[in-house]
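[1] Got a sequence here, can you build the structure:
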Amino acid sequence: MAKTNPGRFFEDYTIGQVIRHAVPRTVSGGERALYHALYPARHAIYSSDEFAQVCGLPASPIDDLAAFHIVFGKSVPDISLNAVANLGYAEARWLRPVYSGDTLRAQSEVIGLKQNSSGKTGVVYVRTTGFNQHDLPVMEFVRWVMVRKRDETAPAPADTVPHTAASVAASDLVIPAGLDFTQYDFTLAGEPHRWGDYEIGEQIDHVDGVTIEEAEHMMATRLWQNTSKTHFDATPRADGKRLIYGGHVISMARALSFNGLANAQMIAAINAGSHANPCFAGDTVRAWSEVLDRADTSAPGVGALRLRLVATKGGAPFDLRGADGKHLPHVLLDLDYWVLMPK
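    Predicted coordinates:
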């Protein structure tokens, strides 16, 4: 009797199926240190307990994207082990910070299925929720992934494509309990720019770049216990390349955005996101942002800023789509998200 797990294929999913993912993960300070080693991450609230405490938190949380990667990684063996590509995100909300000592687990519900016209693959839509050791949700997100079929002749399920909101409403953002930016130290944070200094439509070139290394992206993907074969095994791809984990690109772009958005301290939501083109080792990632919206919050001194974060591997800043409306070939990531920053 076979003991190994080949992973689920497209025909193994059904609408409404709830999958509890294996291997809970207790978070330690090592997560923060490795995250900051892998990316040029410098946001102060994730770097200093004292800075976080002045901002009303009990200690410095781990980076929101580190928590996202851990929860995402839990889902990979059940959702995307046989994926061709992770296609997009929607309705992602951070519900409470994650601190050193917390233990995270995850579960996903299948909310959509659609076979592709080739009959070789299909798109699986899931809503994934991460929980801490108190069974309290720390985040939730919808993602959709293209998954291979085990048997191309297997009958296709009826198409079910879930409706997702175009954005998370500002009123639905969850502000961490106690967050207070009235005593915020802009000098220690690294830049003087407040929430009110950013205008809707403003574009920011983050100017810096980082060349992706094979070893670093595989170390990051192992850190999040992401077992997707396409990130480690070069043999299934015709070009013989390992595909860089999309979350690695998100974290790199977010870290690069510090130059110009150093006070965009906490991520509250991801409205939409797409990995527009594949990223491979040797690509140099750069980033630019566009301010999409602003909203007040009920927390003292805290404003919400909606941003588009674009990661590229060349091309001119602020070039996003061609005349056909499609992302240009140099665009790696197009991410629409909310951040919390001092007013």
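
[2] Every contact and neighbour count from this point should use C-alpha atoms.
    Fine.

[3] For residue 166, see how far away residue 40 is.
    Taking C-alpha to C-alpha, to the nearest Å as the measure, residue 40 and residue 166 are separated by 30 Å.

[4] can you check residue 58 too?
    The gap separating residue 58 from residue 166 is 33 Å, by C-alpha to C-alpha.

[5] Which one's more surrounded, these two?
    Neighbour count, other C-alpha atoms under 10 Å: between residue 58 and residue 166, residue 58 has more, with 15 against 11.

[6] Spatially nearest residue to that one, not counting backbone neighbours?
    Distances taken as C-alpha to C-alpha, 6 or more residues apart in numbering place residue 52 nearest to residue 58, at 7.2 Å, with adjacent residues excluded.

[7] contacting residues for that neighbour?
    Taking C-alpha atoms under 8 Å, 6 or more residues apart in numbering, we find residue 52 in contact with 44-46, 58-60.

[8] my read is it is in a strand, agree?
    No. Residue 52: not assigned to a strand; according to DSSP: H, G, I helix; E, B strand; the rest coil it is helix.

[9] All the helices of the chain, in order from the start?
    For the chain, helices defined by DSSP state H occupy the ranges 29-38, 49-54, 64-79, 186-189, 214-223, 246-256, 258-261.

[10] Next, format these as TSV and append distance to residue 324.
    Converted to TSV, the helices of the chain look like this (distance: least, C-alpha to C-alpha, whole Å):
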stretch	distance to residue 324
helix 29-38	36
helix 49-54	45
helix 64-79	32
helix 186-189	41
helix 214-223	32
helix 246-256	24
helix 258-261	31
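
[11] compare with the first, here's sequence two:
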Amino acid sequence: MSHSKTNPGNFFEDFTLGQVIEHATPRTITEGDRALYGAIYPSRFALPSSAEFAASVGLSAHPVEELIGFHVAFGKTVPDVSLNAVANLGYAECRFHLPVVPGDTLRTRSEVIGLKENSNGRTGVVWVRSTATNQRGETALDWARWVMVHKRDAEAPAPETVVPELAAVVEPGALVVPAGLDFTQYDAAAAGEPHRLGDYEVGEKIDHVDGVTLTDAEHMMATRLWQNTAKVHFNTQARPDGKRLVYGGHIISLARALSFNGLANAQLIAAINAGSHVAPAFAGDTVHAWSEVLDKADDLAPGVGALRLRLVATRGRDESMTLRREDKKYAEGVLLDLDYWALVPR
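    From the prediction side, this is the model:
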């Protein structure tokens, strides 16, 4: 049996510092992506839901949710970066440079910016910086992430350890506000809530109340939609426990959609500062979410400010909204800890 034409994916020892990978299969975003996203996630944000609302705030082309662009661009990287991953460990320095609109074609390239073999000698951590560009060659979004990857051969020598320095937060001055965005005539009734930038206090926590129970069918459909081929999401033989692992991005989108209740005016994600998939999620788990206001930025564009938010997804509802225990470890039930900037009306 010949395997010379098939791709088993890269293992830890296949990565080299500075290596640039051009990922296959550019993908054109369509209105079908918007419809399917709404079928999979209970998202109700006015801007991606209503072309009229988008136009009223200065965006004549009707953008899709930022996370559609993120998932599509991220999915491109999976066959080359994380096909043999144990886990996706975190994100940093993710900026959304341009709204993605139907008709845009995204393609992604990644550069290896860090390597560190784990002490067990069987796995290692790979850091990459990925950039998604549209059909005009403009950057739509870029981000860094790090992933734990299996070694093919435990005896393979360890590379020199290089751990990149990544910013803990995207500074407000580095946030990219879409050209023409103007919230001065913002329709709060259409958006669904009256709360503006000044109504939120740093340190405030918001329980988003609603929960959604995960099913295998939905998370696999979502993951296929983004052409993410990681075996652990589809193949029950890929994990010792025989369960399909839910793609971490599915939890991000679910939590973001649930956050509408209390943050309906957080219309656009401008940046993801940091993200950790704290614990695995599986079909049957019921996901709830809460948010904490970490910071605020004023006057980014006419009528536009930004909230820095910690979005936490939990298995079951945590009415105490506890992120960490006294020993500083994550509290039981925390699935996702995501730190991001959202553009809101002032």
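
[12] now, among the contacts of residue 52 of the first structure, which is nearest to residue 258 of the first structure?
    The shortest gap between residue 258 of the first structure and any of the contacts of residue 52 of the first structure belongs to residue 44, at 10.2 Å (C-alpha to C-alpha).

[13] Skipping adjacent residues, who's closest to the alignment partner in the second structure of that closest one in space?
    By TM-score structural alignment, residue 44 of the first structure lines up with residue 46 in the second structure. Spatial nearest neighbour of residue 46 of the second structure, chain neighbours left out: residue 191 (5.2 Å); criterion: C-alpha to C-alpha, 6+ apart.

[14] What distance do you get for that neighbour to residue 267 of the second structure?
    9 Å.

[15] shared neighbours, these two?
    Residues touching both residue 191 of the second structure and residue 267 (C-alpha under 8 Å, 6+ apart): 45-47.

[16] Report the contact partners of the aligned partner of residue 233 of the first structure in the second structure.
    Residue 233 of the first structure maps onto residue 235 in the second structure, with residues paired by TM-score structural alignment. Applying C-alpha under 8 Å, 6+ apart to residue 235 of the second structure gives the contacts residue 244.

[17] Residue 135 of the second structure too?
    Neighbour list for residue 135 of the second structure: 104-106 [criterion: C-alpha under 8 Å, 6+ apart].

[18] and the aligned partner of residue 91 of the first structure in the second structure, how far is that from residue 254 of the second structure?
    In the second structure, residue 91 of the first structure lines up with residue 93, judged by TM-score structural alignment. To residue 254 of the second structure, residue 93 of the second structure is 21 Å away according to C-alpha to C-alpha.

[19] For the nearest residue to residue 193 of the second structure once chain neighbours are set aside, which residues are in contact?
    With sequence-adjacent residues excluded and distances taken as C-alpha to C-alpha, 6+ apart, residue 193 of the second structure is closest to residue 264, at 6.0 Å. Shown in contact with residue 264 of the second structure (C-alpha under 8 Å, 6+ apart): 44-45, 191-193.

[20] what residue of the first structure matches up with residue 264 of the second structure?
    In the first structure, residue 264 of the second structure lines up with residue 262, judged by TM-score structural alignment.

[21] One more: residue 191 of the second structure?
    So residue 191 of the second structure corresponds to residue 189, using TM-score structural alignment.

[22] Any idea how many residues pack against its match?
    As a burial measure, residue 189 of the first structure scores 18 neighbours (other C-alpha under 10 Å).

[23] Next: the one 10 residues further on.
    A count of nearby residues for residue 199 of the first structure, using other C-alpha under 10 Å, gives 14.

[24] how far away is the corresponding residue of the second structure for it from residue 344 of the second structure?
    Residue correspondence to the second structure (TM-score structural alignment): residue 199 of the first structure is matched to residue 201. According to C-alpha to C-alpha, residue 201 of the second structure and residue 344 of the second structure sit 14 Å apart.
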